[in-house]
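Undergrad: Dropping the sequence and predicted coords here.
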Amino acid sequence: MNALKNKRILIIGFVWPEPKSSAAGSRMMQLIAFFKENGGKIMFASTASESEFSEELYEVDRKQITLNCTSFDEFVSELQPDLVLFDRFMTEEQFGWRVAEHCPNALRMLDSEDLHCLREARRLTVLKNKPFNLNNDLAKREIASIYRCDVTLMVSEFEIELLQSHFKVPSFIMFYLPIWMGNETLNLPSFEERSDFMFIGNFLHAPNHDAVVYLKEKIWPLLFTKFPEAKMHIYGAYPTQKIKSLHEPKLNFYVHGRVDSSFEVISKARVLLAPIRFGAGIKGKLLEAMQFGTTSVTSEIGAEAMNGNFLWNGFITDSPEDFAEKAIELYQDKIIWVKAQQNGFEIIKNGFSKDLFKDSFKEFLTDKFKNLEKYRNKNFTGLLLIHHFLQSTKYMAKWIEEKNKA
């Protein structure tokens, strides 16, 4: 049975997807492709403006929506979707109560991308030297959003365990669905055909910004001193002036900015360096490195929830000195490099292949659609939060709407 065939699916995007800019954009395009493949009729809506880098959404209807406006109520009432996917918890906060009021029978699904409260707690610890506090204000909003939805898609098994153990979130309102990789055979350059170190990432994402600054200031001086022939290439969308200022050819440190094809730059490099000091979820750059046969050196947080019981496709370390030494060793020793490359292929095959998830996801959705009322009654905390959130947010939104008319 195909639970999605002819179902009306509304996706409320935090932004319009940019798969060439970020892993979040690639993730959204994967979900859209999955729904389309299974016969869903998709409407993508967002309050954000499209950019020149937004992906063309073929066979997908599009709608520009407005915050705190009854025009959304009219739109969603007429559409009457069977499933509403909220892209990150902030969109559920903005539109979840309207969906619950006007489309009470629609399956409400949250795509978390990563656990924002975990990322924020780590950021404050690293950058502000504050004690690690997972019970922060962001967590109060994010966990409430998870409870209000019928299901939350999680990309990290570590975060699922954290939500269950720390916040007591019931397992039946979560589903593990990581970014998946294709099974196509790629013609990849050999060890000898590759050269240089590289990093790639969207610099609007704070962990990427911090990682490159940390790399340039703490790790690269150690690496370059021991290996002066080394070259480092930085790629990524939306580089800030700070990132651009790190460009220093005399130290073989090059900042290039946006690229059209991540495959082109990652597959030509021998080693990807990702000293990620805070963050959450799984890292798209590291998955692509594995798929494209590029080895990597990263941090414990960088590798979190990615390799399971398999060996990493390179090295994992949080010490700047060790990071530099391991990067050089991986770059120069072909035997170690080839073994690391194979480790990456194994991780992709056994942990991130689309074939591992497509059928179980369909079965999960079939069960949710069939037994939606039963699952909602099991999640009394969610019912309670929806009731109070609908009341408080509804009148706040109406107040803002009236204020905007003045």
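TA: Now that the structure is in, tell me what you want to look at.
Undergrad: Could you use CA atoms for every contact and neighbour count after this?
TA: Fine.
Undergrad: What segments of the stretch 251-400 of the chain are strands?
TA: Using DSSP state E, counting those that start in this stretch, the strands of the stretch 251-400 of the chain run over 253-257, 271-274, 295-298, 314-316.
Undergrad: would a markdown table of those with distance to residue 60 and mean neighbour count be doable?
TA: Converted to a markdown table, the strands of the stretch 251-400 of the chain look like this (distance: least, CA to CA, whole Å; neighbours: other CA atoms under 10 Å):
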| stretch | distance to residue 60 | mean neighbour count |
| --- | --- | --- |
| strand 253-257 | 30 | 19 |
| strand 271-274 | 35 | 28 |
| strand 295-298 | 37 | 28 |
| strand 314-316 | 40 | 23 |
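Undergrad: Let me have those in a markdown table, extended by distance to residue 11.
TA: What follows is those, written out as a markdown table (distance: least, CA to CA, whole Å):
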| stretch | distance to residue 11 |
| --- | --- |
| strand 253-257 | 30 |
| strand 271-274 | 32 |
| strand 295-298 | 33 |
| strand 314-316 | 37 |
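Undergrad: Between those, which one is closest to residue 193.
TA: strand 271-274 (12.5 Å; CA to CA).
Undergrad: So which other helices or strands are in contact with that closest one?
TA: On a contact count with 3 or more CA pairs under 8 Å, 6 or more residues apart in numbering; DSSP states H and E, strand 271-274 meets strand 197-200, strand 295-298, helix 320-332.
Undergrad: can you list contacts of the longest one?
TA: In this structure, residues lying in contact with helix 320-332 by CA atoms under 8 Å, 6 or more residues apart in numbering are 218-220, 222-223, 227, 270-271, 273, 295-298, 314-317, 336-337.
Undergrad: ditto for the second one
TA: By CA under 8 Å, 6+ apart, the residues outside strand 295-298 that reach it are 270-276, 286, 289, 313-318, 323, 326-327, 330, 337, 340-341, 344.
Undergrad: same thing but 7 Å
TA: 270-276, 289, 313-317, 327, 337, 340-341 (CA atoms under 7 Å, 6 or more residues apart in numbering).
Undergrad: quick check, distance from it to the centre of its chain.
TA: Offset of strand 295-298 from its chain centre (CA atoms, centre = their mean, to the nearest Å): 19 Å.
Undergrad: now do the first one
TA: Here the centre of mass of C-alpha atoms in strand 197-200, compared against the chain's by CA atoms, centre = their mean, lies 19 Å away.
Undergrad: Beyond that strand, next helix or strand please.
TA: helix 206-214 (DSSP states H and E).
Undergrad: adding another structure so you can compare the two:
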Amino acid sequence: MNQVQKLLIIGFVWPEPNSSAAGGRMMQLISLFKAQGFSISFASPAQDSDFMVDLQEYEVEKESIQLNNSSFDVFVKELNPDVVLFDRFMMEEQFGWRVAENCPDALRLLDTEDLHCLRLARQKAFKENHSFIATDLFVEEVAKREIASILRCDLSLMISEFEMELLESTFKIDISILYYLPFLLKPIDAAEIQELPVFEERRDFVFIGNFLHEPNWNAVQYLKETIWPLIKKLLPEAVLNVYGAYPSQKVLQLHNKKEGFLILGRAIDAKEVVQEARVVLAPLRFGAGIKGKLLEAMQCGTPSVTTTIGSEAMHGDLPWNGFITDDVADFVDAAVQLYQDKAIWHKAQKNGLKIINQRYSKGLFESSFRIKIEFLRSNLPQHRLNNFMGSMLQHHTLKSTKYMSRWIEEKNK
């Protein structure tokens, strides 16, 4: 009789699918491994939060773990997982060497979420007012840490084809340790499209995004200071509803009823507020990965106006769910067109539904991912031999990280 395979996920935070795209992504991965018959434990050093998902509802064991503490060694040895999934490179840095030492035969996966070094380098280029170029990444300290983490893992899950190409061309990472696995969504059928609110039933513009994420805060400032006043001049009755988890005082201060710029905080049901809106605005000026807010807009049948950064790696050769532009005047013009012209709006909506079904339908990825995991588990020694850079980094950083962690542990006693 086959033994049940065990997956250990080491989470940076507890999943909050209603607060961020990262939380939604994590729940999709849990569902993917559940379908493969894995029993799953989710461990995190993070504090519990009011909005975290109840993992027990999904038959996932919840474990609190500590940083720089050998109690983790006892826990992981006892669990003896077949596969370990690190949620972002910071968790691999903290716990990767302990997993390698205590469970050497476990397949080590990294879910990158987005390339942190790319997001930070673009943010820096934006703040310093120069165009981002790939070699900017070489001076980014986070890049050195993140690339080392990717090399040490057996496989890194990437949600963006652009980022995969960047890792291959700029950092010369071998494709054998990278795997394209975007957001995994349920396809949308004709009956569901019929149930969506029609053009006439919708009103207002909407922006939605977690405010702990710097690109979102920057986009809201850009809307407030530059874009929204121009839209408001052309559409005096228009309202922009700004939703997002964890708004700080500086975010709340932007609320202005007279200007039709409303800061509404956390959305109880994000899909509902996006479905009721006529147009999503997402003028993102830096960032990385795939934008959950724009996929959600497509799922809700709500056209969007965004930037090249916003739409990056999202739609392949398919036409966008609205308009893509980095020019302020064009952005305003596109927003007004979508808001007023039913024919343009309908065409944009159809484009979005096509993108979901042709690029993000989970059925496109489930079986090939299962085959990849099975292949790696059967050929792990050879796969690791082929990844010499990874073995070398594992050897050296295991030592340095290990002794630094041991020192912190002693200091904390």
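TA: The structure has been received and is ready for your questions. Please read all numbers here as calculations on a predicted model, not as lab measurements.
Undergrad: Turn the helices and strands packed on strand 271-274 of structure 1 into CSV, including distance to residue 92 of structure 1.
TA: Listed next are these as CSV, based on distance: least, CA to CA, whole Å:
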stretch, distance to residue 92 of structure 1
strand 197-200, 30
strand 295-298, 33
helix 320-332, 40
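Undergrad: so which of the ones you listed comes closest to residue 121 of structure 1?
TA: Across these, residue 121 of structure 1 has its closest neighbour in strand 295-298 (20.0 Å, CA to CA).
Undergrad: Please look at residue 89 of structure 2 and residue 149 and confirm they touch.
TA: Yes. If you go by CA atoms under 7 Å, residue 89 of structure 2 and residue 149 touch, sitting 5.9 Å apart.
Undergrad: Please list all residues in contact with residue 319 of structure 2.
TA: residue 351.
Undergrad: how about it, what's its partner in structure 1?
TA: The equivalent of residue 319 of structure 2 in structure 1 is residue 311 (alignment by TM-score structural alignment).
Undergrad: Could you tell me where stretch 203-219 of structure 2 falls in structure 1?
TA: Counting by TM-score structural alignment, stretch 203-219 of structure 2 sits on residues 195-211 of structure 1.
Undergrad: give me the number of residues near whatever residue of structure 2 lines up with residue 29 of structure 1?
TA: The equivalent of residue 29 of structure 1 in structure 2 is residue 27 (alignment by TM-score structural alignment). Residues within reach of residue 27 of structure 2, counting by other CA atoms under 10 Å, total 18.
Undergrad: Where does residue 27 of structure 2 fall, secondary structure wise?
TA: Per DSSP H and E: helix 21-35 holds residue 27 of structure 2.
Undergrad: Centre of the chain to that helix, how far?
TA: 11 Å.
Undergrad: Likewise for stretch 108-128 of structure 2?
TA: Taking mean C-alpha positions (CA atoms, centre = their mean), stretch 108-128 of structure 2 and its chain are 11 Å apart.
Undergrad: which one in structure 1 is aligned with residue 175 of structure 2?
TA: By TM-score structural alignment, residue 175 of structure 2 lines up with residue 171 in structure 1.
Undergrad: how near is the residue lying closest to that match once chain neighbours are set aside to residue 264 of structure 1?
TA: In this structure, residue 171 of structure 1 finds its nearest non-sequential neighbour in residue 164, 6.9 Å apart by CA to CA, 6 or more residues apart in numbering. With distances taken as CA to CA, to the nearest Å, residue 164 of structure 1 is found 40 Å from residue 264 of structure 1.
Undergrad: ok, now residue 222 of structure 1?
TA: 28 Å.
Undergrad: Those two: which has the busier surroundings?
TA: residue 222 (17 against 11).
Undergrad: Which position in structure 2 pairs with the more buried one?
TA: So, by TM-score structural alignment, residue 222 of structure 1 is matched to residue 230.
Undergrad: so what's its match up against?
TA: residue 332.
Undergrad: element containing it, please.
TA: Going by DSSP H and E, residue 230 of structure 2 is part of helix 228-234.
Undergrad: Apart from its chain neighbours, what residue comes closest to residue 105 of structure 1?
TA: residue 82 (7.2 Å).
Undergrad: Now do the contacts for that neighbour.
TA: With CA under 7 Å, 6+ apart, residue 82 of structure 1 has these contacts: 7, 8, 9, 106, 107.
Undergrad: Those into a markdown table, with extra columns for neighbour count, distance to residue 243 of structure 1 and secondary structure?
TA: Shown next, in a markdown table, are the contacts of residue 82 of structure 1 (neighbours: other CA atoms under 10 Å; distance: CA to CA, whole Å; DSSP: H, G, I helix; E, B strand; the rest coil):
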| residue | neighbour count | distance to residue 243 of structure 1 | secondary structure |
| --- | --- | --- | --- |
| 7 | 17 | 44 | coil |
| 8 | 20 | 43 | strand |
| 9 | 24 | 39 | strand |
| 106 | 21 | 44 | coil |
| 107 | 21 | 42 | strand |
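Undergrad: Next, format those residues as TSV and append distance to residue 234 of structure 1.
TA: Shown next, in TSV, are the contacts of residue 82 of structure 1 (distance: CA to CA, whole Å):
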residue	distance to residue 234 of structure 1
7	43
8	41
9	38
106	44
107	41
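Undergrad: could you point out which element follows the helix or strand where residue 98 of structure 2 lies?
TA: Using DSSP H and E, residue 98 of structure 2 sits in helix 89-102. Remark: after helix 89-102 of structure 2, the chain's next helix or strand is strand 107-111, criterion DSSP H and E.
Undergrad: so how far is residue 326 of structure 2 from the counterpart of residue 324 of structure 1 in structure 2?
TA: The alignment partner of residue 324 of structure 1 in structure 2, by TM-score structural alignment, is residue 332. Per CA to CA, residue 332 of structure 2 is found 11 Å from residue 326 of structure 2.
Undergrad: The two: who's more crowded?
TA: Per other CA under 10 Å, whichever of residue 332 of structure 2 and residue 326 has more neighbours is residue 332, with 21 against 15.
Undergrad: pretty sure residue 66 of structure 2 is touching residue 45, no?
TA: Yes. Residue 66 of structure 2 is within contact range of residue 45, at 5.2 Å (criterion: CA under 7 Å).
Undergrad: Distance check, the closest residue to residue 224 of structure 1 other than its chain neighbours against residue 241 of structure 1.
TA: Nearest non-adjacent residue to residue 224 of structure 1, counting by CA to CA, 6+ apart: residue 230, 6.3 Å away. Look at residue 230 of structure 1 and residue 241 of structure 1: by CA to CA, they are 24 Å apart.
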